[in-house]
Structure formats: C-alpha cells, structure tokens
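[1] Make a model of this:
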Amino acid sequence: MKILVTGFDPFGDDKINPAIEAVKRLPDEIAGAQIVKLEIPTKFNVSADVVKDAIAKEKPDYVLSIGQAGGRFELTPERVAINLDDGRIQDNAGYQPLNHTIHGDGENAYFTQLPIKAMAKAIREAGVPSAVSNTAGTYVCNHIFYQVQYMRDKMFPDIKAGFMHIPFLPEQVVTRPETPALSLDDDVLGITAAIKAIVSRDGKGDIETIEGKDGSVAKFENQTRPL
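    As a prediction, this is how the structure comes out:
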C-alpha cells in the first residue's frame, strides 16, 4: 500500500506551517504502508496541479492532505469538501477568490473515503486530542480537499482521499493570547495514528461510533442521539 501525504507551506503572516513540518517528520513507512511526502503551495491556482502530478507519478492507494486550522484545539479529520472558494485572505500568489465555484461540472460536495471516525479514535488513543469535523472551510484547505475528490471522480477512480486539519504550533500563538496550540511531536504522533487507522480499516469501511465535536464518543447500539 502507498499513501501520499501532503502538507502546505506557510501562508499569511506565519513563517511556519505545522502541516508541512509534521509531514516532513513522518517515517517513510507506517504500518507496512509506504509514505510519500509532498509539500504543496498555498495557492488556489497551483496546488491542485502539484498534487495531480504526484498522483499520476506515484499512483498511491490513498491521499491524505494535511492543513493548518488556527483556533482549533484538536486534530480534525474532515468529513466533506464543498465546491466553493471564498478566501478570507489572499493566498501566497495574492489571489483571493470570493464565492467562486471550483468546478462547474463537479458535485456540490464530495464526502471523504477515509475512515474518519476510526482515525479520530486512534488519534485520541495515542494521547492526542481529536474529533471529526464537518467543515473544512472555504480557503485553500477545502480547495485541495475538493480538487482531489474531483480528480478521483473524473481521473483517478481507484484512489481514496481525505483531509485533516491540525492546530497552530506553540511558537505561532506567542502573540495570539488564549489561542490553542499543539506541539509538533503531538502532530506527528496524531498523523501517524491516523494513518495506522487508514491501513487497518482498508477494505472495511469506517467504525460505527457517534462522534461529538468535543471528542466524546458513544457506541452506536440502537441509540437515537449522541450521549
């Protein structure tokens, strides 16, 4: 099995991006799967081509994209990508799309093929906070999540793909009071646990649990609402 793991370069006012820093520190093999690491630019009009070229070259079984979500407390595997670019700030090329459809012939939304509940559970069991997220935003993170799903729909039907956000690093919040942060070691530990879950659930689908945004979980056994 081969897994392509991507991480963005720094953007905005930040000089570091935990996404690519964590990806670079992943081992070359996790749970028997070959890990291919790729840095991608935080640019709406370039990032997808970089990933598409890597998919065509490497022919991975899975694509896991990692991005920074400042303000979040935990690692958050994303459930859905939406067909919308709406940048709150300019990207690294100075481009800021507003209410822009990514692909006119694409679905309004694509759901991930990754076992996101199993991933969140595995991350927590590794001692790192995690919860499933239902929004990847409308910046370049959602853009690449959607673009890879579109590629799967139109060009690479055999891949499975998804996205996970990670929090700021401690050095990024020195001038951001009361903003949560997570160490790079915890990021690497959490991403590694998520990849192990992807490998272990290959061909089995996701686990049946109810995921709360606070990270609480309940077994799905004839329950009508989360505990």
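[2] contacts, neighbours, all on C-alpha from now
    OK.
[3] what ranges do the helices span in the protein?
    Here the chain has its helices, by DSSP state H, at 18-24, 44-58, 116-125, 140-154, 184-200.
[4] and those helices as JSON lines, adding mean neighbour count?
    Shown next, in JSON lines, are the helices of the chain (neighbours: other CA atoms under 10 Å):
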{"stretch": "helix 18-24", "mean neighbour count": "23"}
{"stretch": "helix 44-58", "mean neighbour count": "16"}
{"stretch": "helix 116-125", "mean neighbour count": "24"}
{"stretch": "helix 140-154", "mean neighbour count": "23"}
{"stretch": "helix 184-200", "mean neighbour count": "22"}
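[5] To check against the first, give me the structure of this:
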Amino acid sequence: MKILVTGFDPFGDDKINPAIEAVKRLDDEIAGAKIVKVEIPTVFGDCATVVHNAIVKENPDYVLNIGQAGGRYGLTPERVAINFDDGRIADNKGHQPLAEAIHEDGQNAYFTQLPVKAMARAIRAAGIPSYVSTTAGTFVCNHIMYQVQYMIDKEFHDLKAGFMHIPFLPEQVVDRPDTPALSLSDDVKGITAAITAIVEMDGKKDIATIEGHVS
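    Presented below is the predicted three-dimensional model:
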C-alpha cells in the first residue's frame, strides 16, 4: 500500500506551518504502508496541480492532506468538503476568491473515503486530542480536500482520500493568548496513529461510534 501525505507551506503572518513540518518528520513506512511526502503551496488552484501531478507519478492507494487550523485543540479528520471558495485572507499568491464555486461541474459536497471515526479514536488512544470535524472551512484546506475528491469523481476512481487539520505549534501562540497548541512531536505521533488506522481499516467500513464535536 502507498499513501501520499501532503502538508502546506507557511501562510498569512506565520513563518512556520505545522502541517509540512509534521509531514516531513513522518517515517517513510507506517504500518507496512509506503509514505510519500509532498509539500504543497497555500495557493488556490496551484495546490491541486501539485497534488494531481503527485498522484499521476506515485499512483497511491490513499491521499491524506494535512493543514493547519489555528484555534483547534486537537487533530481533526474532516468528514466533508464543499464546492465553495471564500478566503478570509489572500493566499500566498495574493488570490482571495469570495463566494466562488471550485468546479461548476462538481458536486455541492464530497464526503471523504477515509475512516475518520477510527482515525480520531486511534489518535486519542495514542494520547493526543482528536475529534471528527464536519467543516474544513472555506480557505485552501477545504479547497484541496474538495479538489482531490473532484479528481476521484472525474479521474482516479479507485483512489481514497481525505483531509486532517492540526493545531498551532507552541511557538505560534506566543502572542496569541488563550489559543491552544500542540507540539510537533505530538503532531507526528497523531498523524502516524491516523495513518495506521487507515491501513488497518482498509476495505472495511468505518467504526460506528460517536467521534464528532460541535466545531
């Protein structure tokens, strides 16, 4: 089994992005699966081009995109992506789409093929906070989750994919009072647990438990 794992570069006022820093530190093999690590730009459209090229090159069984979600206290596997770009800030190329469809011929929303409940439970079992999220936002994180699902719909029919948000790093919250953070080592540990769950649940239905959260 091969799993493509991507992480975004820094964006906004931050000089570091825990997503790519954690992805770079993942083992090259997890639970018997080969891990291919790719950095993607925090840019609408461009991020999808990089991921598409990587899928064509690597032919993975799964894609797991990782992104930063400042303000969340745990790792949050995302359940659904919506066909909607609405940037609260500009991306790294200065683009800021407002209330725009990502693809006119795409579905209004796509659900992940990943076992998000099993992933959240496995992350918590590893001692890291986690819950299933039902909103990936409307910035580039939701954009890439939707784009990969669109690729599955239109081109890579056997591929399974999804997205997971991770919190700020401690150094990112020095001037952000009362904002939760998680260490890079815990990020790596949590992502590794999530990937292990993906491998173990391959070909199975997700677990039937309550793993969600209000946010």
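[6] Phe11 of structure 1 - how many residues pack around it?
    Counted with other CA atoms under 10 Å, residues neighbouring Phe11 of structure 1 total 18.
[7] in terms of contact, does it touch Asn17 like I think?
    Yes - the criterion here is CA atoms under 8 Å, and Phe11 of structure 1 meets it with Asn17 at 7.4 Å.
[8] Can you list the residue ranges for strands in structure 1?
    Secondary structure of structure 1 (DSSP state E): strands at 2-8, 29-30, 33-40, 62-68, 76-77, 80-82, 109-111, 160-166, 209-211, 217-219.
[9] Quick one, which of those strands gets closest to Glu21 of structure 1.
    Evaluated over those, closeness to Glu21 of structure 1 peaks at strand 2-8, with 7.8 Å, by CA to CA.
[10] gap between Asp178 of structure 2 and Gly71 of structure 2?
    Per CA to CA, to the nearest Å, Asp178 of structure 2 is found 9 Å from Gly71 of structure 2.
[11] Neighbour count for the two, which is higher?
    Taking neighbours as other CA under 10 Å, Asp178 of structure 2 and Gly71 compare with Gly71 leading, 15 against 9.
[12] Could I get the contacting residues of that one?
    Pro167, Phe168, Thr179, Pro180, Ala181 (CA atoms under 8 Å, 6 or more residues apart in numbering).
[13] Recalculate using a threshold of 10 Å.
    Ile166, Pro167, Phe168, Val173, Arg176, Asp178, Thr179, Pro180, Ala181 (CA atoms under 10 Å, 6 or more residues apart in numbering).
[14] what do you get for Asp27 of structure 2?
    By CA under 10 Å, 6+ apart, the neighbours of Asp27 of structure 2 are Lys34, Ile35, Val36, Lys37, Val188, Thr192.
[15] what about 8 Å?
    Ile35.
[16] Over to Thr179 of structure 1?
    With CA under 8 Å, 6+ apart as the criterion, the residues that contact Thr179 of structure 1 are Gly70, Gly71, Val173.
[17] before we move on, what about Gln34 of structure 1?
    Taking CA under 8 Å, 6+ apart, we find Gln34 of structure 1 in contact with Met1, Lys2, Ile3, Asp28.
[18] can you list those residues in a markdown table and add neighbour count and distance to Ala54 of structure 1?
    Output for those, formatted as a markdown table (neighbours: other CA atoms under 10 Å; distance: CA to CA, whole Å):
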| residue | neighbour count | distance to Ala54 of structure 1 |
| --- | --- | --- |
| Met1 | 13 | 16 |
| Lys2 | 18 | 12 |
| Ile3 | 26 | 11 |
| Asp28 | 12 | 16 |
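[19] For Gly162 of structure 1, state which of these is nearest.
    Among these, Ile3 lies closest to Gly162 of structure 1 (CA to CA), at 11.3 Å.
[20] didn't that closest one look like it was pressed against Glu58?
    No - here Ile3 of structure 1 lies out of contact with Glu58, judged by CA under 8 Å, at a distance of 9.1 Å.
[21] Quick one: the helices of structure 1 as TSV, columns for distance to Asn92 of structure 1 too.
    Shown next, in TSV, are these (distance: least, CA to CA, whole Å):
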stretch	distance to Asn92 of structure 1
helix 18-24	15
helix 44-58	9
helix 116-125	29
helix 140-154	10
helix 184-200	23
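[22] Which of the ones you listed sits closest to Asn108 of structure 1?
    The closest of the helices of structure 1 to Asn108 of structure 1 is helix 140-154. By CA to CA, the value is 9.7 Å.
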